[in-house]
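1. Okay, here's the prediction I keep looking at, along with the sequence it came from:
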Amino acid sequence: MFTELTTLLGLFPAKHFVPRLAWLDKASGLDARVERNYEELDRFLERVLEEHRHDSGGDRASDGDGGGRKECANFVDILLSLGDGEDDGSVGMFLSRDNLKAIILDMIVGATDTISTSLEWAMAELVKNPKAMKRAQEEVREAAGGGAEKVAEEDVERTEYLKAVIKETLRLHPPLPLLIPRETTREVVLRGGYEIPAGTRVVVNAWAIGRDPRSWEEPEGFFPDRFLLGCSVDFRGHDFGLIPFGSGRRGCPGAELAAVTLEVTLAHLLHEFDWALPGGMKGELLDIAETPGLTVHKKSDLILVPISRNSG
């Protein structure tokens, strides 16, 4: 469902550009695809809300005043506590049923899909570059204490090369190659004499910026080392040569959460297992072609064989 949604979001409906050509979207089947996807998502989100609404009656502990509260409340539970689709005036904030669904959908599409896509690209690039894979694994395992069974979040804080791998992955494969469109509120003249009138819709190509040879040496190669040796380039919007999360007031509010999630998850995968391609295939032959869409996924699925480092 969510793959179809991101695919649809990356298409260009004729009616959005030439309203008189709206019939083309109907004739091509695009309108039917949108309606079908909407109905599937709506049913799914309704089920999520109902499951949490029913579960909220259990797993409660006394709060000391005779009332009750749910232990370990999650994101959906908190949203439901702010309205549950009914305005009873008790909270001072009302979220309608559609509001709740929209927020949950934003979290899934804006966070889950982009993070999982970036993680897949990181693993693909590491498998394709065995030396980088070995170096990242050795760093993570040393930070965790050699024979430690698990890697902790504070261990990940001590890893420099792993963070460089994340940066290089986001440079080559930003999860959203075209950032969310913007509209200029006033006339702007950029360096070089480029005039952008007020009211212009601007689409920033983060993918092209990350591969610009004027900013990056060997831009098509995977070289995490470029971010070491005192390099201060960051991906949180301060350096315009690397903006996978956008920049400024309209930058992604979840950039910090995404960075931590990517680092910790990748650290666990590298710490717990060695990785190989099926059939003894060499990493250098791995296809890393991209598929177009709102989120850029690998054209072919990444299939890896996990080998426990304690198996032998």
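-> On my side now, so go ahead. None of the values given here were measured: they were computed from a predicted structure.
2. rest of the way, CA atoms for contacts and neighbours
-> OK.
3. Could you check stretch 231-241 and say which residues are buried?
-> Neighbour counts over stretch 231-241 (16 or more other CA atoms under 10 Å) mark 233, 235-237, 240-241 as buried.
4. from those residues, which single one is nearest Leu100?
-> Arg236 (28.2 Å; CA to CA).
5. dump the residue contacts of the closest one.
-> 243-247, 255-256 (CA atoms under 8 Å, 6 or more residues apart in numbering).
6. ok, back up a step: adding secondary structure and distance to Glu35, write the buried residues of stretch 231-241 out as a markdown table.
-> Shown next, in a markdown table, are the buried residues of stretch 231-241 (DSSP: H, G, I helix; E, B strand; the rest coil; distance: CA to CA, whole Å):
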| residue | secondary structure | distance to Glu35 |
| --- | --- | --- |
| Val233 | coil | 43 |
| Phe235 | coil | 36 |
| Arg236 | coil | 36 |
| Gly237 | coil | 36 |
| Phe240 | coil | 38 |
| Gly241 | coil | 39 |
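7. mind putting the contacts of Arg236 in CSV, distance to Ala102, secondary structure and neighbour count included?
-> Converted to CSV, these look like this (distance: CA to CA, whole Å; DSSP: H, G, I helix; E, B strand; the rest coil; neighbours: other CA atoms under 10 Å):
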residue, distance to Ala102, secondary structure, neighbour count
Ile243, 26, coil, 25
Pro244, 23, coil, 29
Phe245, 21, coil, 25
Gly246, 22, coil, 23
Ser247, 24, coil, 18
Ala255, 20, helix, 17
Glu256, 22, helix, 13
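8. now, which of those residues sits nearest Asn129?
-> Nearest member of the contacts of Arg236 to Asn129, counting by CA to CA, is Pro244, at 22.3 Å.
9. any idea how far Ala148 is from that closest one?
-> Computed as CA to CA, to the nearest Å, the Pro244 to Ala148 distance reads 34 Å.
10. Below is structure B, check it against A:
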Amino acid sequence: MQDLFMAGTDTSAITIEWAFAELINNPHVMKKARQEIDSVTRRNRIIEESDLPNLPYLRAIVKETLRLHPAAPLLGRQSTEISNVCGYEIPSKSLLFINLWSMGRDPKIWENPLEFRPESFIEEGQLDVRGQYFQLMPFGTGRRVCPGASLALQIVPSNLAAMIQCFEWKVDGIVSMEEKPGMTVPRAHPLICVPVPRFSVLPSIHSV
């Protein structure tokens, strides 16, 4: 049950919340994402999962969120044999922790690492987040990669897209980006904002 709720639900909810907080603090990114969604839906229907391949900027927002706010900050593994890494001997059966949070903010890897800029993923191509590139592997890598990666990459952008499309969001001032420690990285303060509908009549769920 813990795996079901923490790995399958809590992490996706945390990622959506961090993504939305970044969008509120970066209204130009929100505006650009909304324009992309409106161009696909033509403002006459609600965004659907089948639209995700046509929303590269939205997918870049999700990747940028996973870079800055990996839901699981530490990746735990056990070495299967003696290894030598950068001059350090790692004994067999050692418990290893990979700091994904730190890697996503490393200035040796990322330019202006603390800036929320989804455009970097457009400029550098469609950098995969499923463990093929060691500088960005929020779901782990190898044979023990997160089995829920495909589900998360459908749930997070589709829910985020619907929230962007259907509402304007009002907040008082700048949203705090303070983190709370834990096995996952939730927000230290709840994200409180007021939704303002963008449509007087809800668009059709299905395409016309």
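-> Good, I have the coordinates. Owing to the predicted nature of the structure, the values given are computational and were not obtained by experimental measurement.
11. before we move on, the earlier item: report the two of the buried residues of stretch 231-241 of the first structure separated the most.
-> Within these, Arg236 and Gly241 form the most distant pair, 11.0 Å apart (CA to CA).
12. Helix or strand: which one has the aligned residue in the first structure for Pro190 of the second structure?
-> Taking TM-score structural alignment, Pro190 of the second structure has Asp301 as its aligned residue in the first structure. Using DSSP states H and E, Asp301 of the first structure sits within no helix or strand.
13. Now for Leu52 of the second structure, how many residues are close by?
-> Using other CA atoms under 10 Å, Leu52 of the second structure has 19 neighbouring residues.
14. Tell me which residues touch the corresponding residue of the first structure for it, please.
-> By TM-score structural alignment, Leu52 of the second structure lines up with Val156 in the first structure. Contacts for Val156 of the first structure (CA under 8 Å, 6+ apart) come out as 140, 143-144, 263-264, 267.
15. Switch those residues over to a markdown table; also include secondary structure and distance to Asp98 of the first structure.
-> Formatted as a markdown table, the contacts of Val156 of the first structure follow (three-state DSSP; distance: CA to CA, whole Å):
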| residue | secondary structure | distance to Asp98 of the first structure |
| --- | --- | --- |
| Val140 | helix | 43 |
| Ala143 | helix | 45 |
| Ala144 | coil | 45 |
| Glu263 | helix | 34 |
| Val264 | helix | 33 |
| Ala267 | helix | 37 |
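16. Tell me which of these persist in the second structure.
-> Among those, the contacts conserved in the second structure (both residues aligned by TM-score structural alignment, their matches' CA atoms under 8 Å) are 263-264.
17. which one of the contacts of Val156 of the first structure is nearest Leu5 of the first structure?
-> The closest of these, once distances to Leu5 of the first structure are taken by CA to CA, is Glu263, at 26.8 Å.
18. Tell me which residue of the second structure lines up with the closest one.
-> For Glu263 of the first structure, the aligned position in the second structure is Pro157, judged by TM-score structural alignment.
19. isn't Thr159 of the first structure right up against Glu139?
-> Yes: contact criterion CA atoms under 8 Å: Thr159 of the first structure and Glu139 qualify, at 6.6 Å.
20. My guess is Ala289 of the first structure contacts Leu302. True?
-> No: using CA under 8 Å, Ala289 of the first structure is not in contact with Leu302, being 11.1 Å away.
21. okay, the two: which has more neighbours?
-> Applying other CA under 10 Å to Ala289 of the first structure and Leu302 shows that Leu302 carries more neighbours, namely 14 against 11.
22. I'd guessed that one sits against Thr117; true?
-> No: contact criterion CA under 8 Å: Leu302 of the first structure and Thr117 do not qualify, at 10.8 Å.
23. In the second structure, what sits opposite Tyr194 of the first structure in the alignment?
-> By TM-score structural alignment, Tyr194 of the first structure lines up with Tyr88 in the second structure.
24. what number of residues lie near that match?
-> Per other CA under 10 Å, the neighbour tally for Tyr88 of the second structure reads 8.
25. okay, now the residue lying closest to Arg59 of the second structure once chain neighbours are set aside: neighbour count?
-> In space, not counting the residues next to it along the chain, Arg59 of the second structure is nearest to Pro157; the distance is 6.6 Å by CA to CA, 6 or more residues apart in numbering. Neighbourhood size, Pro157 of the second structure [other CA under 10 Å]: 24.
26. Ok, Val171 of the second structure next?
-> Neighbours around Val171 of the second structure, by other CA under 10 Å: 13.
27. Next, work out how far apart the nearest residue in space to it that is not next to it in sequence and Val29 of the second structure are.
-> Nearest non-adjacent residue to Val171 of the second structure, counting by CA to CA, 6+ apart: Cys193, 4.9 Å away. Distance, Cys193 of the second structure to Val29 of the second structure, by CA to CA: 17 Å.
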